[in-house]
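>>> Provide a 3D model corresponding to the input given below.
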Amino acid sequence: MEPFDIARGWAVWMLAIGQTLGYACLYYIFAALILSWQADLGWDKASLALGPTLAIVISAVAAPFAGRMVDRGWGPAMLAGGAALGALALVWLSRVGSLQGYLIGWAVIGVAQAACLYEVCFAFLIRRLGPVARVAIIRVTLVAGFASTLAFPAGAWLAEGWGWRGAVMVAAGAMALIGPLNWLAAGMIRRQGLPPVTPDHAADRDGLRLALRRRAFWLLASCFALVSLNHWMIVNFLVPIFVEQGASPARAVLAASLVGPSQVAGRLVLMRYETRIGTGTATLLTVGVSVLATLALGLSGLAPGLIFVFALAQGAALGVLTILRPVMIAEALGQAGYGAIAGVIQIPALLAGAVAPVLGALVLSGPGLWALLVLSLALSLAAFGAIRAMGRL
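Have a look, this model is predicted:
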């Protein structure tokens, strides 16, 4: 079976379902249930937020190890085992009554995130499908883009009927089902596809060491970290920012709700032109769109309707960049040791995403919105500059 056919086949769509449920149960569950946790446990938002923040930090630390395991041929086991670990962590979380127990649960969730979500999935697809992996990654992210759309209403409905503990147990059950699904799908791709693109373990070990010496590695790491910091610094405060720019609360909520669907829309556009535009060009255009989005947000104080332009452009840019990131890494730095390279290159971006809400809150409560907008523009321009520099290497 040809790699291009595999990239469009049932096994990839099965992985897409696994990623959708994985993100809904291990990532978006916090935002979906935070009000229920606060009401029942009596903890403030800052204490509750320590959980997912800890998970992100642990996921960042574990990412290089997870990548190396994929390089050694353990991709299917990581995808299945990570889902099983996530199920156990959610069972634990459903029974906690103390902050310490809550944080332990989230710490284990962080390990599960590193083992079975996007980065391991993408590394496995690149290892097995090589140049056509982008076709498969588009399909995975196209479906997984609806994870938040699934998590929020499902979490609210389950918490209302069964309480938050029942809702978390349902999520644990979903993760338990994802494990066999991931194992089956990854096994199908491994049997049907080509031999590993980089079967030489010595080359895999040397890949990261050589990549760290290259300017392209640091430019990509900087770009992804800058984009992550800029996006989450703004998106976590979208509604109050839109209101301060002159939009009504209802209009602000409507605009903010477009960020998620626009990610899917951006991926559909990329899917339409998946073989007609190079990865480098597409990445440059995508980061350029994020610069224009920031400008639109800054000007929305004069024309409040521009908040919709920001939401659509920012969401589309992030959605497309999620697809292009792993392919850009493979094309720029090679496929030898890709898993370890991608794991290390993601550490700054993950940590940036963890500190972004704190930074945004500090700037908004200090200098104010104008300073946040200036900082956002500076970050997006710096990311664009890093990608431009990549093109000159």
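>>> okay, CA-based contacts and neighbour counts for the rest of this
Will do.
>>> mind listing what's buried in the helix or strand containing residue 219?
For residue 219, the host element (DSSP states H and E) is helix 215-235. For helix 215-235, burial by neighbour count (16 or more other Cα atoms under 10 Å) applies to 216-235.
>>> Likewise for stretch 323-342?
323-330, 332-342.
>>> again with stretch 70-80
Counting neighbours by 16+ other Cα under 10 Å, stretch 70-80 gives 70-73, 75-80 as buried.
>>> Which of the helices or strands spans the residue sitting furthest away from the middle of the chain?
Here the centre of the chain is the reference, and by Cα atoms, centre = their mean the most remote residue is residue 302, at 32.5 Å. Assigned by DSSP H and E, residue 302 belongs to no helix or strand.
>>> Distance check, it against residue 237.
Residue 302 sits 19 Å away from residue 237, going by Cα to Cα, to the nearest Å.
>>> now do residue 220
In terms of Cα to Cα, residue 220 sits 26 Å off from residue 237.
>>> Show me the contact partners of the helix or strand containing residue 209.
Residue 209 belongs to helix 201-211 when assigned by DSSP H and E. The contact list for helix 201-211 (Cα atoms under 8 Å, 6 or more residues apart in numbering) reads 71-72, 198, 217, 333-334, 336-338, 340-341.
>>> For it, what is the distance to the chain centroid?
Relative to its chain's centre, helix 201-211 lies at 25 Å (Cα atoms, centre = their mean, to the nearest Å).
>>> Second input sequence below; structure requested for side-by-side comparison:
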Amino acid sequence: MTRWLAIGALGLTQIVGYGTLYYSFGILAPAIARDFAWPPELAFGALSAALLAGGLAAPLSGRWIDCYGAGRVMTAGSLVAAAALVACAFAPSGTAFLPTLVAMEIASTLVQYSAAFPLLVQRHPQTAQRSIVYLTLIAGFASTIFWPVTTWLHGFLTWRQVYLAFAAMHLAICLPLHALLSRPSRPADTTSDAAPRRDDNPVEGSLPLVVRRKGFALMAIGLALQSFVSSAILVHMLPLLAALGLGVVGVMVGTLYGPAQVLSRFVNMVFGRNLSQLRLAMISAGLLPAAIALLLLAAPSVPGALAFAVLFGMGNGLYSIVSGTLPLVLFGSFGYGTRQGQVMAVRLVVASAAPFAFALLTEHIGVDWALAVTAAFGAGAVVAFAGIARLSRAPARLDVAVVRQESTADSGSAV
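Predicted coordinates:
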């Protein structure tokens, strides 16, 4: 399969994966809560617990991706996702539903970006950076497509039947495409499609070896802080706007947010070819607190709220790109799946806790101060990425010393 066909096929599976395993839950949650006699907030609490479990499972899935190949993991993930959706549909009680929801979110780590990005890196390392940009542009339509599709299906199907229909999509669409993508990228190549091979021209990381441990920590912190800001604001978007006197524009804000994400990815695709990924990370991180600050200063202005939606959507759109390209550029293609799993774990754990933390902040210090604290977290992400830029200027000669130390250690262990 050519690079462009691989991107197109992955784009389709990502739309299905995110649409069925994530975006649909908000629409089906009220019916699920009624069916199990839960208060509405308990359904979203169950989702937070499931997202946390998915985050804890992400490092293991990343190691599997490096060991067995992303295509094979995604193929197995399609089966696991379908089985989890079927189990959700037949759960007889809320107690039985919770572990099936956990299984569904664990399956998402096998079929969503955390696996799709490594697949692109493993198949075509040298062009993976641009391929990730194209993939996120396609997958950005997941919410635009699946919110109305889920609403339409739920108009004449129960939530259980909707989940069965989604399971069928994973078997009919995602499974065969992932199986096709698990094949080697070159017809003449019969070796495993696992970790990148020497003749694949693997990408060498730009960050000096001696500072990579610090650089990874800073990158994980920066992406985690962005995840906190994104999750906290998106979950509380409508009540937040209402508290600021902007409840009437909630629908308009939601309408602008999705297209703004896609717009930012399109602009980056067309004009960002020569922009470093570290600089793009700082721009992405900076847009989120800037949007919050604009909302605080402009509320209850409707134009200000709409501008907030555009800036926040653009920041989140670029964030999806950076989360895939920055680890590749800084650390290279070798071990990329493992690193993605580790970063995804931190992001999902933080994202699962962010809505609850923001609610506590709002209750104890008020909406304005809660937003100010959240914006400060976003600014912290900019500082973390700036720290990586400083590390990247470390003298390259230190790498030689590190290599010599590693060689000496290897020789000693051989003896």
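>>> TM-score for the pair, please.
Comparison of the two superposed chains (TM-score structural alignment, normalised by the length of structure 1) gives a TM-score of 0.90, and 380 aligned residues with a Cα RMSD of 2.4 Å.
>>> Take the buried residues of stretch 70-80 of structure 1 and lay them out in a markdown table including distance to residue 141 of structure 1 and secondary structure.
Listed next are the buried residues of stretch 70-80 of structure 1 as a markdown table, based on distance: Cα to Cα, whole Å; DSSP: H, G, I helix; E, B strand; the rest coil:
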| residue | distance to residue 141 of structure 1 | secondary structure |
| --- | --- | --- |
| 70 | 19 | helix |
| 71 | 22 | helix |
| 72 | 24 | coil |
| 73 | 23 | coil |
| 75 | 18 | helix |
| 76 | 18 | helix |
| 77 | 21 | helix |
| 78 | 19 | helix |
| 79 | 16 | helix |
| 80 | 18 | helix |
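>>> Just the closest of those to residue 116 of structure 1, please.
residue 79 (4.3 Å; Cα to Cα).
>>> Does that closest one touch residue 115 like I think?
Yes: using Cα atoms under 8 Å, residue 79 of structure 1 is in contact with residue 115, at 6.1 Å.
>>> just to revisit the earlier point, mean per-residue distance, the helix holding residue 219 of structure 1 versus structure 2.
Once fitted to structure 2, helix 215-235 of structure 1 is off its aligned match by 0.7 Å on average (mean Cα distance after the TM-score superposition for structure 1).
>>> what's the angle between that helix and helix 201-211?
70 degrees (axes from the mean of the first three to the mean of the last three Cα atoms, to 10 degrees).
>>> So which bit of structure 2 is helix 215-235 of structure 1 matched to?
Alignment of helix 215-235 of structure 1 against structure 2: residues 214-234, by TM-score structural alignment.
>>> Contacts made by that stretch with the rest, please.
Applying Cα under 8 Å, 6+ apart, the contact partners of stretch 214-234 of structure 2 are 207, 240, 285, 288, 316, 319, 323, 343, 346-348, 350-358, 374-375, 377-378, 380-385, 387-388, 391.
>>> Out of those, which sit inside helices?
240, 285, 288, 316, 319, 323, 343, 346-348, 350-358, 374-375, 377-378, 380-385, 387-388, 391 (DSSP state H).
>>> Type out the PyMOL command that picks the buried ones from those.
Selecting only the buried entries of these in PyMOL, with 16+ other Cα under 10 Å as the criterion:
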select buried, resi 240+285+288+316+319+323+343+346+347+348+350+351+352+353+354+355+356+358+374+375+377+378+380+381+382+383+384+385+387+388+391
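>>> What separation do you get for the aligned partner of residue 121 of structure 1 in structure 2 and residue 20 of structure 2?
Aligned by TM-score structural alignment, residue 121 of structure 1 pairs with residue 116 of structure 2. According to Cα to Cα, residue 116 of structure 2 stands 16 Å off from residue 20 of structure 2.
>>> do residue 353 of structure 2 as well
Going from residue 353 of structure 2 to residue 20 of structure 2 by Cα to Cα gives 22 Å.
>>> what do you get for residue 362 of structure 2?
Using Cα to Cα, one obtains 31 Å as the distance from residue 362 of structure 2 to residue 20 of structure 2.
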